[in-house]
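show me the folded form of this:
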Amino acid sequence: MMRSLFTAATGMESQQITIDTISNNLANVNTTAFKRSRANFHDLLYQTLRAPGQSSTAGTVVPSGIQIGAGSKVSSVEKMFNEGAIRITNKPTDLMIEGEGFFRIQKDDGSIAYTRDGSFRIDNTGRIVTSDGFPLVPVITVPERVPHNKIHIGMDGNVSARIADQTEELGQILLANFVNPTGLDAQGRNLFGATPASGAPIVAEPNTQGFGRIGQGELEGSNVNIVEEMVNMISGQRAYEINSKVIQTGDQMLQQTNNIR
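Predicted structure coming up:
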């Protein structure tokens, strides 16, 4: 009798994580280049009362066994890296990766992080940086004499500026990609870190095989689908309620057993 209580409790815990995941997705529906998460589940161990294929007393093989499950558990919460919608901004330092790849960012501790958020700015030293001041890798510096509206960034990541009817090359943006992007470590601030699960970063120029192209004056929106998240939230809520009902039913059955005279 008590088995059903513990089994339903694992279901409630699993659905709680589902709702937590959905709430984070919805909270970031307007976050630039945000990638939604999805909770995955697997069933727990089974108590085998009779193994499938076991011989019966009559010498025959039973076609099915008796195995009682112990509930469910979250197996992973993975990032979904499908591309978000395009937002046109016409700002020269707003960049979007149209396809696969990540911008490389150098953090304050010198480590390299990876992001799809291309809402860059130019700091007081002329470097192209993120909203938190982290520079692109390799560092690209815009001379003070260059107006921001004269900066041109090609689909291949080549950064140049038009100065007095002459074109000056400022640098080259390189992208990174991974064998398993879902294995990246989400660090917040739209940044990801490489892990043994993601594999080592593969660095190459944009608009080459396996890498997207750069779109200037564009930003990638969140890939959260509000309708889909709402449907998943309702489904998770109902599953949570059903599991709580199982606990109530198990409690009532125990109460009936306790009242036997």
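
make it CA atoms for all contacts and neighbour counts henceforth
Noted.

show me where the chain has helices.
Assignment of helices within the chain using DSSP state H yields the ranges 2-27, 226-258.

which one of the ones you listed is the most hemmed in?
With neighbours defined as mean count of other C-alpha atoms under 10 Å, these peak in mean count at helix 2-27, which reaches a mean of 18.

which helices and strands sit right next to it?
strand 37-43, strand 72-79, helix 226-258 (3 or more C-alpha pairs under 8 Å, 6 or more residues apart in numbering; DSSP states H and E).

can you redo these as JSON lines with distance to residue 166?
Putting these into JSON lines (distance: least, C-alpha to C-alpha, whole Å) gives the following:
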{"stretch": "strand 37-43", "distance to residue 166": "47"}
{"stretch": "strand 72-79", "distance to residue 166": "44"}
{"stretch": "helix 226-258", "distance to residue 166": "47"}
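
to residue 179, which of these lies closest?
Closest approach to residue 179 among the helices and strands packed on helix 2-27 (C-alpha to C-alpha): strand 72-79, 14.2 Å.

before we move on, back to that, reformat the helices of the chain as a markdown table; add distance to residue 137.
Output for the helices of the chain, formatted as a markdown table (distance: least, C-alpha to C-alpha, whole Å):
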| stretch | distance to residue 137 |
| --- | --- |
| helix 2-27 | 29 |
| helix 226-258 | 34 |
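
another sequence for comparison is provided below:
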Amino acid sequence: MLRGLYTAASGMIAQQRKHDTVTNNIANINTPGFKQGTGISRSFPEMLIERIRSGGAPGEPPTARVGRLTTGVMAEENVSVHAQGDIQETQNPYDFALISDIQVPGATFDASGKYVDADGQRVIQPQAFFTVLNANGEQRYSLNGKFTVDVNGNLITSEGNRVAGRDGQPIVLIDPTTQAPITNFRISKSGLFTNRDGQPIMGANNQPLNLLISRVEDPNQLVREGNGLYRLNADNATQVQPVGLNDQVEVRQGYIERSNVDAGQSMVDMMSALRAYEANQKVVQFYDKSMEKAVNDVGRI
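Predicted coordinates:
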């Protein structure tokens, strides 16, 4: 009897996690560069049920196979959907949007950025990210291009993380003559900073300032850290490299990438998770009443 109780309870936990994922998507519907998450559920490993025989004929095995049994469902992981979000114009010179359509030879990606070849091998479309430095100087990846400049001329995110240049160092937009932050600048499609005359803006090492746009081979390997930041585990660090000249990646100044969350579908998914949770809850209540009757009524007889 308890087997069904555990199965229903596992279903409640899985639907609760799915509900949390959907509500997080809805909460970030206006967050620039946010990629919606999709909860993936799977069943627990099957168990082989056998019945122990007693008093069987000589030579018979001591057990008889009954069959296989699944013991419930589990929320395995939360996978991000890296589809391109809508591009919104802001006319703010410190706002940047990435338009990425990196191709892999022999692969034709669908709208979700996935391709399955004739042998069933799955190929994920690489994605481009801004590279930022956290408080410890470690590289992180983001699609939220709503930047600003602090009093020292550092190009920073809204959370204060410094934006990295192609040399891996923070980008500093400071006028060497006046020591004031540079506000009158342009940025090319490749991420090169120039003045109004089209001349490159030089950094402290006398090299042109250029955004470090990172190409992540498999964006599903990224781990969310919060505040729009992603990281890669040390084992997957080789999957990141600067975008190449042939990669179809474009930086647009004065624009931001909106969240790719589908509000209508998210509301449907949230209600579906709630109804499934309630259905499993009814099953738990049924088992609770059955055990109560077995203990209080049947035991009295």
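
about what we covered before: which one of the helices and strands packed on helix 2-27 of the first structure lies closest to residue 139 of the first structure?
Of these, nearest to residue 139 of the first structure by C-alpha to C-alpha is strand 72-79, at 28.3 Å.

what lines up with residue 238 of the first structure in the second structure?
Aligned counterpart of residue 238 of the first structure in the second structure: residue 275 (TM-score structural alignment).

quick one on the thing from earlier: out of the helices and strands packed on helix 2-27 of the first structure, nearest to residue 172 of the first structure?
strand 72-79 (28.6 Å).

after superposition, how close is that closest one to the second structure?
Superposing on the second structure and averaging over aligned pairs (mean C-alpha distance after the TM-score superposition for the first structure), strand 72-79 of the first structure comes out at 1.1 Å.

tell me the buried residues in that strand?
Neighbour counts using 16 or more other C-alpha atoms under 10 Å place 72, 73, 74, 78, 79 of strand 72-79 of the first structure among the buried residues.

reformat those as a markdown table; add distance to residue 3 of the first structure.
Below are the buried residues of strand 72-79 of the first structure laid out as a markdown table (distance: C-alpha to C-alpha, whole Å):
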| residue | distance to residue 3 of the first structure |
| --- | --- |
| 72 | 13 |
| 73 | 16 |
| 74 | 19 |
| 78 | 30 |
| 79 | 34 |
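
residues near the residue nearest to residue 91 of the first structure when sequence neighbours are not counted, how many?
Closest residue in space to residue 91 of the first structure, ignoring its immediate chain neighbours: residue 217 at 4.7 Å, by C-alpha to C-alpha, 6 or more residues apart in numbering. Residue 217 of the first structure has 19 neighbours, counted by other C-alpha atoms under 10 Å.

distance of the most centrally placed residue in the second structure relative to residue 261 of the second structure?
For the second structure, the residue nearest the mean C-alpha position is residue 80 (3.2 Å; C-alpha atoms, centre = their mean). Plainly put, residue 80 of the second structure is 11 Å away from residue 261 of the second structure if you go by C-alpha to C-alpha, to the nearest Å.

common neighbours of those two, please.
Common neighbours of residue 80 of the second structure and residue 261 are listed as 35, 36 (criterion: C-alpha atoms under 8 Å, 6 or more residues apart in numbering).

and residue 79 of the first structure, how close does it get to residue 119 of the first structure?
Taken as C-alpha to C-alpha, the span from residue 79 of the first structure to residue 119 of the first structure is 21 Å.

and residue 213 of the first structure, by the same measure?
Distance, residue 213 of the first structure to residue 119 of the first structure, by C-alpha to C-alpha: 16 Å.

how near is the match of residue 238 of the first structure to residue 7 of the second structure?
Separation of residue 275 of the second structure from residue 7 of the second structure (C-alpha to C-alpha): 16 Å.

quick one, what contacts the residue lying closest to residue 224 of the second structure once chain neighbours are set aside?
Nearest residue to residue 224 of the second structure in three dimensions, chain neighbours excluded: residue 230, at 4.7 Å (C-alpha to C-alpha, 6+ apart). The neighbours of residue 230 of the second structure, taking C-alpha under 8 Å, 6+ apart as the test, are 140, 141, 142, 222, 223, 224.

give me that answer again for 10 Å
129, 131-132, 139-143, 219, 221-224 (C-alpha atoms under 10 Å, 6 or more residues apart in numbering).

which pair of the residues you listed spans the longest distance?
Within the contacts of residue 230 of the second structure, 132 and 221 form the most distant pair, 17.8 Å apart (C-alpha to C-alpha).

more crowded one of those two?
More neighbours surround residue 132 than the other of residue 132 of the second structure and residue 221, with 29 against 17 (other C-alpha under 10 Å).

just so I know, which of the helices of the first structure lies nearest residue 131 of the first structure?
Among those, helix 2-27 comes nearest to residue 131 of the first structure, with 19.5 Å by C-alpha to C-alpha.

that closest one vs the second structure, average offset?
When the second structure is overlaid, helix 2-27 of the first structure sits 0.8 Å from its aligned residues on average, using mean C-alpha distance after the TM-score superposition for the first structure.

quick check: that helix aligns to which part of the second structure?
Under the criterion TM-score structural alignment, helix 2-27 of the first structure matches residues 2-27.

can you check which of the helices of the first structure gets nearest to residue 206 of the first structure?
Among these, helix 2-27 sits nearest to residue 206 of the first structure (C-alpha to C-alpha), with 28.6 Å.

ok now that closest one, how far from the chain's centre?
Offset of helix 2-27 of the first structure from its chain centre (C-alpha atoms, centre = their mean, to the nearest Å): 19 Å.

next, the angle helix 226-258 makes with that helix.
For helix 2-27 of the first structure against helix 226-258, the angle by axes from the mean of the first three to the mean of the last three C-alpha atoms, to 10 degrees is 160 degrees.
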